[in-house]
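# with the input below, show me the fold.
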Amino acid sequence: MRTAFVKTLCEVAQQDSRIWLLCGDLGYSVLEDFSTNFPERFVNVGVAEQNMTGLAAGLALSGKVVFIYSIVNFPVMRCFEQIRNDVCYHNLNVNIVTVGGGLTYGSLGYTHHGMEDLAVMRVLPNMTVIAPGDPVEARLATKAMIAHNSPCYLRLGKAGEPIVHEKEPVFQIGKAIELCSGEDLTLISTGGMLQLVMQASEKLSSQGYSVQVLSMPTVTPLDEQAILQAAAKTGKIISVEEHGIGGLGSGVAEVLALKEIPVKFRALRLQREAVKVAGSQTVLRSRLGLSLEGIVEVAISL
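Next up, the predicted model:
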């Protein structure tokens, strides 16, 4: 996903001189295309993420479209106050892009696990929160963010994620993307879980179940209409995310509760025990229930 993001950003920056990119002393082997082609619009701020956010706000106040890039927790948790007060309060065109969403950097332990970022960012005023499901969505999201003219948070995996969409979908901030239609159950995915959710859908279909799959790249604002239509159509919803409490599952639950919709709902997400583990992303996902077998088991139980 990060490759799709950088490639798209370079393409747009070629035509739009307002595009700037700031990084916190990382992104080597990733950001070189931008830094080489647009050196006057690229700044390595160093390991100073709070300062980076302030610089981004100043550039945005000067009419620039600014992108901040770092590993998931560093430009979010470390400088939450600057995002809240400098960026969101003034509703500035600053786009916070992070890599390592969920357990991408699983072997590095809790300091590098992205477990709370969606929850933290979705409560901020004026903030749009986007977690694309594959490189296609990442590319389309980058273009949409530039035109959005308001604070955005883009949560990416790392590199090598598979393309899930067979053809380019219509991408609109705040709208879900339907990959499969079904009558028995709805699976709603955000971020890098999309491939796994599609595999679960295929396995369930092979067992005779009719499964709807929705990719929800925009966590805030949520597509409430798509959630309510799914509830009415299938009566059973499972949200799947590589994130803890407060993310997609909490958002879907809020929609269903506030509308008093009678529906069977389960939220598959990282549990608190995830703070104690380290290992590869695949191993940790499986251990914490975010596996093909885990999704299918919960689906059949509904």
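
# from now on I want contacts and neighbour counts done on CA atoms only, so please keep to that.
OK.

# give me the nearest residue to Asp25, chain neighbours excluded.
Gly46 (4.6 Å; CA to CA, 6 or more residues apart in numbering).

# verify the stated contact: that neighbour with Cys23.
Yes: here Gly46 reaches Cys23: they are 7.3 Å apart, a contact under CA atoms under 8 Å.

# and those two? which has more neighbours close in?
A side-by-side neighbour count of Gly46 and Cys23, using other CA atoms under 10 Å, places Cys23 first with 23 against 13.

# shouldn't that one be in contact with Val43?
Yes: with contact defined as CA under 8 Å, Cys23 counts as touching Val43 (6.5 Å).

# for comparison, sequence B:
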Amino acid sequence: MSVVMKDAIKIATRDSYGNVLVELGKESEKLVVLDSDLAAATKTGVFKKVFPDRHIDCGIAECNMMGIAAGLAATGKIPFASTFAMFAAGRAFEQVRNSIGYPHLNVKIGATHAGISVGEDGATHQCNEDIALMRTIPGMVIINPCDDVEAKASVRAAYEYDGPVYLRFGRLPVPVINDATTYEFKIGKGVVLKEGKDVTIVATGLEVSEALAAAEMLAQDKIDAKVINIHTIKPLDEELILFAAKETGKMVTVEEHSIIGGLGSAICDLLSVQEPISVLKIGMEDVFGESGTALQLLKKYGLDAEGIYKKVKAFVTKYNADATGENVVK
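Sure thing, here's the model as predicted:
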């Protein structure tokens, strides 16, 4: 299980990515790492130091990098193509779709610097659309880990999985909420972090720890929130989501991504057909980000614990009022 501690160690999942690649590199010579002149930022530079012959710097040519990764996969290698999410999902979308997705090749895409927590780099580099783009590619697995422990476990799981995987990592150091000695990662299986009966909060990535903190605040207002970590957005843990929907009757999704096409949309696609309930999607609205520190931006766009708390409280309060008829004009 996972716990949230105020003094928890904070580690950026991009660091986790670089470190676990070194571990995997020692275990298998099939692993090859590609980068597009960003090894210091994506943290694949640590792999390059240990395995210089298995690290390929493709230069600022992300589309070519995806093609090279596809070729390596076709020869039996297991390539990890690494760059910023904006370039991996955005600039190289056609190559990912046609050269990796269509032939269903065994390529892993390590997309770092996702979401508005990229901060001062600004709107051009704050990719809030990557999950939506990758969801449209048939057979693409999408993983968005919440902390260091989960990030390392997810990379291992991706390595062992036969097929294309999109791994989403962040620049901002986030609390380590999972216990490395007991944590188990399974592709397509969510994790219940807190039980609750009044509302379900489903979060992904760095928003998981924020959602847990928000749940503690909600408890002070006697709102008992169930919290679920969905690290794998595709394939989605439909069984867990449907069970939670029936259990609490209302759901909130939280993601550092556009509310269009991401986790919230995936869950609404499911619930609208099988278990129609009220859903509140918390994420980036139909806007671009802006320059600022990661913490400033998370606060401004209501993606920190306090922002989540306020939105969930208002949602639950309105839902309960509507259910009892208190909002009916007489």
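
# in the second structure, what residue corresponds to the residue nearest to Asp25 of the first structure?
Applying TM-score structural alignment, one finds that Gly46 of the first structure aligns to Gly59 in the second structure.

# how about the contacts made by its match?
Gly59 of the second structure sits next to 35-37 when contact means CA atoms under 8 Å, 6 or more residues apart in numbering.

# TSV for the residues you listed, including secondary structure?
Putting the contacts of Gly59 of the second structure into TSV (DSSP: H, G, I helix; E, B strand; the rest coil) gives the following:
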residue	secondary structure
Asp35	strand
Ser36	coil
Asp37	coil
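
# and of these, the nearest to Ile201 of the second structure?
Asp35 (35.5 Å; CA to CA).

# give me the three-state assignment for the residue nearest to Asp25 of the first structure.
Look at Gly46 of the first structure: counting by three-state DSSP, its state is coil.

# any idea how far Ala144 of the first structure is from it?
Gly46 of the first structure is 28 Å from Ala144 of the first structure, where distance means CA to CA, to the nearest Å.

# same check, this time on Gly208 of the first structure
According to CA to CA, Gly208 of the first structure and Ala144 of the first structure sit 38 Å apart.

# who's more crowded, those two?
Between Gly208 of the first structure and Ala144, counting by other CA under 10 Å, Ala144 is the more crowded of the two (14 against 10).

# now do the strands in the first structure.
Assigned by DSSP state E, the first structure shows strands spanning 19-23, 42-44, 65-71, 94-99, 128-130, 152-155, 177-180, 185-189, 211-215, 218-220, 236-240, 264-268.

# next, the contact list for the aligned residue in the second structure for Gly109 of the first structure, please.
The alignment partner of Gly109 of the first structure in the second structure, by TM-score structural alignment, is Gly122. Gly122 of the second structure sits next to 116, 289-292 when contact means CA under 8 Å, 6+ apart.

# by neighbours, which of the residues you listed wins?
In terms of neighbours by other CA under 10 Å, these top out with Ile116 at 33 neighbours.

# excluding chain neighbours, give the residue nearest to that residue in space.
Gln126 (4.9 Å).

# is it correct that that neighbour is in contact with Gly289?
Yes: contact criterion CA under 8 Å: Gln126 of the second structure and Gly289 qualify, at 6.7 Å.

# cheers, nothing more for now.
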